[in-house]
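Peer 1: Just need the structure, nothing else, for what follows:
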Amino acid sequence: MENIAGHKSALTWVTRITVLILVVLWLIPTVGLFVSSFRDRDDISASPWWQAPFPAEQTFGTRVAGEAVQEGGAFVLTGSIYEGSDAQVGAKVVAFGISRSDPTGITAGESVDLKGGGTLTVNGDGTFEMRTPEAPSAKGQRVYFAAAVPPEFTTGNYERVLYSNGMAQAFINTFTVTIPSTVIPILIAAFAAYALAWMEFPGRGFLIAGIVGLLVVPLQLALVPLLRLHNDIGIGQSFVGIWLAHTGFGLPLAIYLLRNYMVGLPKDIIEGAKVDGATDFQIFTRIVLPLSFPALASFAIFQFLWTWNDLLVAKVFLPSDSESWVMTRKIADDLLGSRGGDWGILATAAFVSIAVPIAVFFLMQRYLVRGLLAGSVK
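Peer 2: Down below sits the predicted model:
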């Protein structure tokens, strides 16, 4: 029954379910970053992102002080516990305490005995009443309380990232690095791929094997030697240096993808053009290159995403002054600081930095699969 028209095999459904599971697994952290980008640091520390729509319990500290009123044989001080604290008005007090070791030991609405005599009562709406046998000191009584803070979303993180000093220059620098570092490898690799696919010359097989071997070489091994070479030839840490670095690191994959695609083009077209007297350059520019656009677009997506999101190569091959920073370095070294503990800024910066790569990917994604599958079947 599986091979009858109109019936799909069980393997098809397994494949679809697997793809759906993978998509969901990728979307979960993305949604988490998106939600966190609209929350401040305290909210992120208080509750996970999936609890963002619900009130989160946070602990605050303050001192209750003021002018007490004498009633009978006691002094009574009333007011709001929110005054002098970071808690927003409207948060519901859940519990409170008067010692740092047990800041939430008393349920809201109950009373606690003070060390110097008297009692303190904190209600759920934040109002308090303190009764003491003597007038309270001007310093006030230290009080800790836990409050259920309602959710609050803000665009402050985006304003801080987008309007930070130097972000516009970093955005321009990122384009300055990414566009040439994408175009140059494609131009060089296209010529090399055509030669390896359709031109006969000694050592072609060894060159192809060498290119495949270079795919597994980690770029970290070449950073220091390549930087020394740049210093020796006089380009040092500059935009030209990082263009050449990205070109060298991207060429093996570019040549491999393009060669696999070009070798699968119809042989009759190439041979017919040669019979008609076309040169290799004419065949390449008028026949092979237009037909290889899916593979070119496929590599362009990979190279653009890699260079746009790169931090390591940018820190090695660009000058250290802030005028030459790309967005990844601006975010890592300036906005996040040395510890990088501000998760709200980190999540916001992630979405700001991926806006352009996402646009490029959706514009060219239809060519991605065609380019990756080039040469896989005959």
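Peer 1: Could you use CA atoms for every contact and neighbour count after this?
Peer 2: Fine.
Peer 1: Show me the strands in the stretch 1-150 of the chain, by range?
Peer 2: Listed in chain order, the strands of the stretch 1-150 of the chain (DSSP state E, counting those that start in this stretch) span 56-64, 69-71, 74-80, 92-97, 106-107, 111-113, 119-122, 127-132, 141-149.
Peer 1: Pick the most buried one from the ones you listed.
Peer 2: strand 92-97 (a mean of 24; mean count of other C-alpha atoms under 10 Å).
Peer 1: And for that one, what's in contact with it?
Peer 2: By C-alpha atoms under 8 Å, 6 or more residues apart in numbering, the residues outside strand 92-97 that reach it are 103-108, 112, 122-126, 143-149.
Peer 1: mind running it again at 10 Å?
Peer 2: 55, 57-61, 81-82, 87, 102-112, 120-127, 142-150 (C-alpha atoms under 10 Å, 6 or more residues apart in numbering).
Peer 1: Do I have it right that Y158 meets M167?
Peer 2: No - the criterion here is C-alpha atoms under 10 Å, and Y158 misses it with M167 at 11.8 Å.
Peer 1: quick one: the residue nearest to A148 when sequence neighbours are not counted and F96, what's the gap?
Peer 2: Of all residues not flanking A148 in the chain, E57 sits nearest, at 4.3 Å (C-alpha to C-alpha, 6 or more residues apart in numbering). As judged by C-alpha to C-alpha, to the nearest Å, E57 and F96 stand 12 Å apart.
Peer 1: anything in contact with each of the two?
Peer 2: Joint contacts of E57 and F96 (C-alpha under 10 Å, 6+ apart) are A146, A147.
Peer 1: Can you point out the buried residues in the lengthiest helix in the chain?
Peer 2: Looking across the chain with DSSP state H, the single longest helix is helix 167-198. Buried residues in helix 167-198, counted by 16 or more other C-alpha atoms under 10 Å: 167, 169-171, 173-175, 177-182, 184-186, 189-198.
Peer 1: Over to stretch 216-225?
Peer 2: Neighbour-count burial for stretch 216-225 [16+ other C-alpha under 10 Å]: L219, L223.
Peer 1: what about it, how long is it end to end?
Peer 2: 18 Å.
Peer 1: Repeat that for stretch 71-83.
Peer 2: In stretch 71-83, first residue to last residue: 24 Å (C-alpha to C-alpha).
Peer 1: The structure of the following sequence is requested for comparison with the preceding one:
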Amino acid sequence: MDNIAGKRSSLTWIVHITVAALVALWLFPTVGLFVSSFRTGDQISASGWWRALGASEQTLTFRTAAPDTQVEEGGFYVVEGNLFEGGDPLDLRAWGVSSREVDAFRTGDTAELRKGGTLTLSPDGGYRMENTEPFSGKRGQRVFVSAVVPPEFTLENYNNLLFKAGQGEGMGEAFINTLTVTIPATIIPILVAAFAAYALAWMEFPGRALLIAIIVGLLVVPLQLALIPLLKLHLGIGIGKGYLGVWLAHTGFGMPLAIYLLRNYMAGLPRDLIENARVDGASEFQIFTKLILPLSFPALASFAIFQFLWTWNDLLVAKVFLIDSTGQTTVMTARIVEMLGTRGGNWEILATAAFVSIAVPLAVFFAMQRYLVRGLLAGSVK
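Peer 2: Sure, this is the predicted structure:
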């Protein structure tokens, strides 16, 4: 009696826990990128994103006033001021005058300076530098301060990344370039594959079974095998250095999956519907445009999700077919790789760039995810 159809399994709770764990594994990094994209570099270095709402202890760098502000008092040359001048006061924990010992002193202590003289720091950030000889140099003494900093969120990361090319390395332009590559590379294979899928599903012609077998075989062919021959072909006909070449490359690589997916879905549509339309005098083109396409929207949306995600996150095809030494056609994935080398220490910029790169695919997926399962199950049940 334990195997009666419709009886809930006693292991259902294991399935629920597994699904919850998989969702958490996917959700936590995404939330982490989102939170980190609004934090400063010092905050990211000091604490994890899960502590973003609480204060964190950070090591900050300040400079005293320049030597040209010194005054002579009782035989000593003195420079006075406040490290927090113009900003909010901080809860000081320790300080130092060397990067090797950033917490060597407590507030109220006096430190010996390497170039002569002393420095005393008070809890409110006020300092006093004294020396029997005049202070020299153009810049003030560097002071490292360990302090408790309240949480801070800013939009400056997005401003630097998208609108300031000097700091974001043209990520705004790369965002537009990625859209320029992705949208046509998603629409073109859908248009072409829809016609081919209808022909393979409902039109009788010699060699149809062989064509279907070839399409299934192309599904397992690695695209890396075709990169060099296809690039030589594109260069030979003059389309290997721009958007047209990468559009056609993505179309060719995505066509087998598109035709296979759409053909299976169209073949599962009611035959009586097609035959009645033919009896009523509808042409094949009218049947395709007025019946098949509207009914096949779940499969079209399902492939659109896959194709959009693949082309948006693609690096290899863009590197091969978008040959541009000026960087005017660089896509986001290539720009992020470049930023790893030039801005590897700017975690706030990298986190923002990563979240921007996944924001659009997430929006597309959640907008069309209800059609995903219906499209993937196309033709599986008759």
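Peer 1: what sits against the residue nearest to A148 of the first structure?
Peer 2: Going by C-alpha under 10 Å, 6+ apart, E57 of the first structure touches D43, A46, S47, A91, K92, V93, V94, A146, A147, A148, V149, P150.
Peer 1: Find me the equivalent region of stretch 250-269 of the first structure in the second structure.
Peer 2: Mapping stretch 250-269 of the first structure onto the second structure (TM-score structural alignment) gives residues 254-273.
Peer 1: Neighbours of A282 of the second structure, how many?
Peer 2: If you count neighbours by other C-alpha atoms under 10 Å, A282 of the second structure ends up with 15.
Peer 1: Same check on N159 of the second structure?
Peer 2: 14.
Peer 1: Repeat that for D40 of the first structure.
Peer 2: 19.
Peer 1: how much space between it and F96 of the first structure?
Peer 2: Using C-alpha to C-alpha, we find D40 of the first structure at a distance of 24 Å from F96 of the first structure.
Peer 1: Tabulate the contacts of E57 of the first structure in TSV, adding columns for distance to A273 of the first structure.
Peer 2: TSV is the format used below for the contacts of E57 of the first structure (distance: C-alpha to C-alpha, whole Å):
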residue	distance to A273 of the first structure
D43	67
A46	69
S47	67
A91	78
K92	81
V93	83
V94	83
A146	80
A147	79
A148	76
V149	74
P150	72
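Peer 1: Please name whichever of the strands of the stretch 1-150 of the first structure is nearest to P202 of the first structure.
Peer 2: Of all the strands of the stretch 1-150 of the first structure, the one in closest proximity to P202 of the first structure, counting by C-alpha to C-alpha, is strand 56-64 (70.6 Å).
Peer 1: So which bits of stretch 357-373 of the second structure are buried?
Peer 2: Within stretch 357-373 of the second structure, the residues that count as buried by 16+ other C-alpha under 10 Å are S357, P361, F365, Q369, Y371, L372.
Peer 1: Aligned counterpart of Y198 of the second structure in the first structure, please.
Peer 2: Checking TM-score structural alignment: Y198 of the second structure goes with Y194.
Peer 1: So F321 of the second structure is in contact with G238, correct?
Peer 2: No - under the criterion of C-alpha under 10 Å, F321 of the second structure makes no contact with G238, lying 11.6 Å away.
Peer 1: Just give me the neighbour total for E204 of the second structure.
Peer 2: Neighbours of E204 of the second structure (other C-alpha under 10 Å): 10.
Peer 1: Regarding it, which helix or strand does it belong to?
Peer 2: Using DSSP states H and E, E204 of the second structure falls within no helix or strand.
Peer 1: and the gap between the equivalent of V369 of the first structure over in the second structure and E275 of the second structure?
Peer 2: Using TM-score structural alignment, the equivalent of V369 of the first structure in the second structure is V373. The spacing between V373 of the second structure and E275 of the second structure, counted by C-alpha to C-alpha, is 28 Å.
Peer 1: next one: A65 of the second structure
Peer 2: 88 Å.
Peer 1: same question, G86 of the second structure
Peer 2: Separation of G86 of the second structure from E275 of the second structure (C-alpha to C-alpha) stands at 80 Å.
Peer 1: Compare those two (neighbour count), which wins?
Peer 2: Between G86 of the second structure and E275, counted using other C-alpha under 10 Å, E275 has the larger neighbour count: 13 against 7.
Peer 1: quick one: contacts for that one?
Peer 2: Contacts were defined as C-alpha under 10 Å, 6+ apart; by that measure E275 of the second structure touches G281, A282, I287.
Peer 1: repeat for T12 of the second structure
Peer 2: T18.
Peer 1: go on, A318 of the second structure?
Peer 2: 178, 181, 242-243, 245-247, 249-250, 311-312, 329-331, 333-334.
Peer 1: ditto for Q141 of the second structure
Peer 2: Contacts of Q141 of the second structure (C-alpha under 10 Å, 6+ apart): F62, R63, T64, A65, A66, P67, V97, L113, K115, L119, M129, F135.
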